[in-house]
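1. output the structure for:
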Amino acid sequence: MQSSHASTAISVAFDDANLIAYAGLVPVMRLAERCGLARLTAEKVKLTGAKNSAGAAADAKVTSIVAGMAAGADSIDGLDVLRHGAMPALFGGVRAPSTLGTFLRTFTHGHALQLHAVHRQFLAALAAQTPLLPGSGQKAFIDVDSTHKRVYGRTKQGAEYGRFKGIRTLHPLLATICTPHSRPAIATVRMRRGKAADSRSAPKFVGEALATALEAGCTGMRILRADSQFYNAGVIAACRRAGAHFSVTTGMNPSVKRAVLGIPEAAWQQITYPTAIPDPDTGELISNAEVAEMPAYTAFAGRKKSERVTARLIVRRVRDLARPAVMGEQGELFPVWRYHPFFTDNPAPTLQAEREHRHHAVIEQVIADSKAAALAHLPSGHFHANAAWLTLWAITYNLLRATGALTSAFHAKATTATLRAHLVHVPARIARSARRITLHLPRRWPWQHAWTHLFDTVHDPPEPA
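-> Modelled structure (predicted):
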């Protein structure tokens, strides 16, 4: 492939009023409309007071932000991608970036909670109308984790020097839902200041995530998975109240260490991973490990009796290659191990429970996705505006995941970057005839059949409930 400049003169003019760059927004936003995003926003989000004019028509502003994020916008100014060419002929009520920025800055903590309610009910509608979470009636995993997002500017509310030296961050907390057959959807999110502890308000957050999973159709076994930051009595109690199971990394505290070292050598089972996995401590790839179980370990023994929990302690150990083994005349005497224990009441067999717990790392893909998309920036100096931006990203993420689930088996598992490239970033020319608009898309588009299937599906009459 080479440029044709040498043989053909090329000129450029931005003057075609019938072109659009993101024809895929037509079926995507049609799906959002069918699942009631605008209606839910109008019902739930009530911005009142001195800035009431900015809060009017919240539904149009929320859908404008979601559409912009679906197209790839990662800042308030980036939302201007919606105002080009023939977009006004296809979408009404698109707002300017300045209007959307003013709208976000009117948010308070209460308004952010109203937007959370929209997110929860919209997720339930997506799960009901699309195969977003196949198999959720049998088993679903709720994963909880936090991340730090670097921000700039001394006046950005809530930004503090937290975990990373010399770097000011905000500290989002998120929970995802997945099944053995699906990629994760986002159950709930919270924006927090940079120095907030990982486990701050974790029991309440876990309870909300488990309730959201139930609303989204996860009526079978629900298993909460989390890292050691969330290993506390409050989180386990929240799981028990919600009727869910738990699988939480413990870390090697003194009580756990005594229990692990008390496991008899004959109890360890050798396992070989089909593909190498990264070690949580060193990041090195490992292919072999040993797994053992202590079937009745009592956690939180120092607390009052009602808060103690007895369940399984499952441990994976791998050779610590950084520390040489103690050698004797007849070879190795004392191999050195690193241990990775987790506390669970998952009723599955030991190796299956270990495999399912390790799959908790899937939430890292969602975090990476966020930082490559709308959370590349937290665009406002106002804390609650950034909290609203985070929730709107979660809504957009779930909408794109549901779009992929409707399109094909491949797109159901694809990343959102792939969904944008295949389904959203499709250029088109519009033509009007007899009060009808026709979209003319590129000939031989590689994903033509998938796109057409999506378009036909969301424009067919909805099936009876």
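2. CA atoms for contacts and neighbours, from now on please.
-> Fine.
3. please enumerate the helices of the stretch 301-450 of the chain.
-> 350-358, 362-371, 383-407, 409-413, 416-419, 448-459 (DSSP state H, counting those that start in this stretch).
4. how about this one, so we can line them up?
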Amino acid sequence: MKPSHTVRPVFDDPNLVSAAGLVPALRLAESAGLYELLEAVTVPSPNASVKTSSVVGGMLAGADSIDDMDLLRHGGMGRLFGGVRAPSTLGTFLRSFTHGHVQQLDKVGAGLLAGLTERVPGLFAGAEEIAFLDVDDTVREVHGYAKQGAAFGYTGVRGLNLQLATISTPTAAPVIARARLRKGNTASATGVGRLLAQAINTARAAGVTGRILARADSAYYGWAFVGTALRHKTWFSVTARMTPSVTAAITSISPDAWKTIEYPNAVYDEAEQRWVSDAEVAEVPFVAFTGRRKREHVACRLVVRRVRRLQPLASDETEQGELFATYRHHAFITNSTVGTIEADQRHRDHALIEQVIAELKDGPLAHLPSGKYAANAAWVACAVIGFNIARATAVAAAMHTARWATLRSRVINIPARIAATGRRLVLHLPTHWPWAPGWESLWSTATGPPHPVTT
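-> Here you go, the predicted structure:
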């Protein structure tokens, strides 16, 4: 593939746009109630809802900094959208947020998610049976000494901590239920009880009627997470720390209790630096948190997966025989009623939340653009709104597993030429666009009547 003939570029067409997919994406958000919900945000800035939607629209198109919001002001974008603001205006707007205003924006995100599930029923396909609520946190590295709240966290880098909860089902990709920005040196489990409670309420409001399984890694092994799950009558599945009581319970497992399992796909074990394709699982009754008051003791199941350790090679590079096999053990506690092997498989799927974190860092959270902590928190809240709109857009376009970057290249950042006929605008899109059927499906969902409710 190479350029043909002689090419002379000229930036002179006022009727071209490079992100025509923003029209159905934001129409879908509008039909889900975004603009009405934004009216409740009381930021002391004129046209706050318009400015917030501008930030969200820029993120959908690929902006990862305030300056990148200028990509909304090109060609015929002013004819397609009203209220597009300059990056400097949006930066000033974000700096006017306080902690209370950020919480208002979080509430908008939760309400929008409920509206999106009504508009795009496939967003939570299978939620009438079971849904998975995953909690995790990550550190977003920042630079410069003007960043409020930046500190060295558990990763050893200077940044801000992002804690989030996602909702998914066995057949639906995850969306973000709640997210919050925290100081960089905040412990992972700090405030997890409130976050989990809000996420469960958001899931129920969004139409999750089946059982909820709340999952987390060992950083959240504690009463705050498990107790909240129990109070809200949900299942929990949390990686256990290797405390003396957990180690003693693992030792008590009978050799005959271990069941051999095979992974459908090999898993790379970082500690052993090798691919693992088989393992054994077993379970034993367990009482967690016995160091707390008696009413906070939790009777549950301790499910253990063990993997055989590799024997070191001899000096002549041959493998020695072993007298006793040694294993690495991975344990988690759960109150679910599914079988041992299924419980292990579902717990390992908690890693799905890492995909969401990666998509955010590859998109709007590539940077935390402001020196003010509240402005960055508002930026995160807008990123959550944008992520959920993108996920609903992907489902409506029949691209259920498409990641945000893929969605941008196939649906959102599609060029178009604007023409006028009578009182209407016509978007002339490229012929032979490979994903035109998905784009048309999205357009029908965004602009058509709501789907009838099935009972």
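5. dump the helices of the stretch 301-450 of structure 1 into TSV; add mean neighbour count as well.
-> Listed next are these as TSV, based on neighbours: other C-alpha atoms under 10 Å:
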stretch	mean neighbour count
helix 350-358	17
helix 362-371	17
helix 383-407	25
helix 409-413	16
helix 416-419	19
helix 448-459	16
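6. could you dump the ones you listed to TSV with distance to Phe107 of structure 1?
-> Output for the helices of the stretch 301-450 of structure 1, formatted as TSV (distance: least, C-alpha to C-alpha, whole Å):
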stretch	distance to Phe107 of structure 1
helix 350-358	37
helix 362-371	22
helix 383-407	6
helix 409-413	34
helix 416-419	27
helix 448-459	32
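7. closest one to Lys149 of structure 1 among those?
-> helix 362-371 (8.1 Å; C-alpha to C-alpha).
8. mind giving me the packing neighbours of the closest one?
-> strand 139-146 (3 or more C-alpha pairs under 8 Å, 6 or more residues apart in numbering; DSSP states H and E).
9. quick one, the strand it packs on and helix 350-358 angle?
-> 50 degrees (axes from the mean of the first three to the mean of the last three C-alpha atoms, to 10 degrees).
10. average gap between strand 139-146 of structure 1 and structure 2?
-> For strand 139-146 of structure 1, the mean deviation from structure 2 after alignment is 0.3 Å (mean C-alpha distance after the TM-score superposition for structure 1).
11. that strand corresponds to what range in structure 2?
-> The alignment of strand 139-146 of structure 1 onto structure 2 (TM-score structural alignment) spans residues 130-137.
12. distance between that stretch and the chain's centre?
-> The chain centre lies 9 Å from the centre of stretch 130-137 of structure 2; the measure is C-alpha atoms, centre = their mean, to the nearest Å.
13. so which of the helices of the stretch 301-450 of structure 1 is nearest His171 of structure 1?
-> If we rank the helices of the stretch 301-450 of structure 1 by C-alpha to C-alpha, the stretch that ends up nearest is helix 383-407, at 10.5 Å.
14. which strands or helices does that closest one pack on?
-> helix 25-34, helix 58-71, helix 97-105, helix 109-129, strand 185-190, helix 409-413, helix 416-419, helix 448-459.
15. need those in a markdown table (columns: distance to Thr282 of structure 1).
-> Listed next are those as a markdown table, based on distance: least, C-alpha to C-alpha, whole Å:
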| stretch | distance to Thr282 of structure 1 |
| --- | --- |
| helix 25-34 | 41 |
| helix 58-71 | 35 |
| helix 97-105 | 41 |
| helix 109-129 | 37 |
| strand 185-190 | 28 |
| helix 409-413 | 29 |
| helix 416-419 | 29 |
| helix 448-459 | 41 |
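16. among those, which is nearest Gly328 of structure 1?
-> Per C-alpha to C-alpha, nearest to Gly328 of structure 1 of those: helix 409-413, 51.3 Å.
17. name the helices or strands packed onto the closest one?
-> Going by 3+ C-alpha pairs under 8 Å, 6+ apart, helix 409-413 of structure 1 lies up against helix 383-407.
18. which part of structure 2 matches the helix it packs on?
-> Using TM-score structural alignment, helix 383-407 of structure 1 pairs with 373-397 in structure 2.
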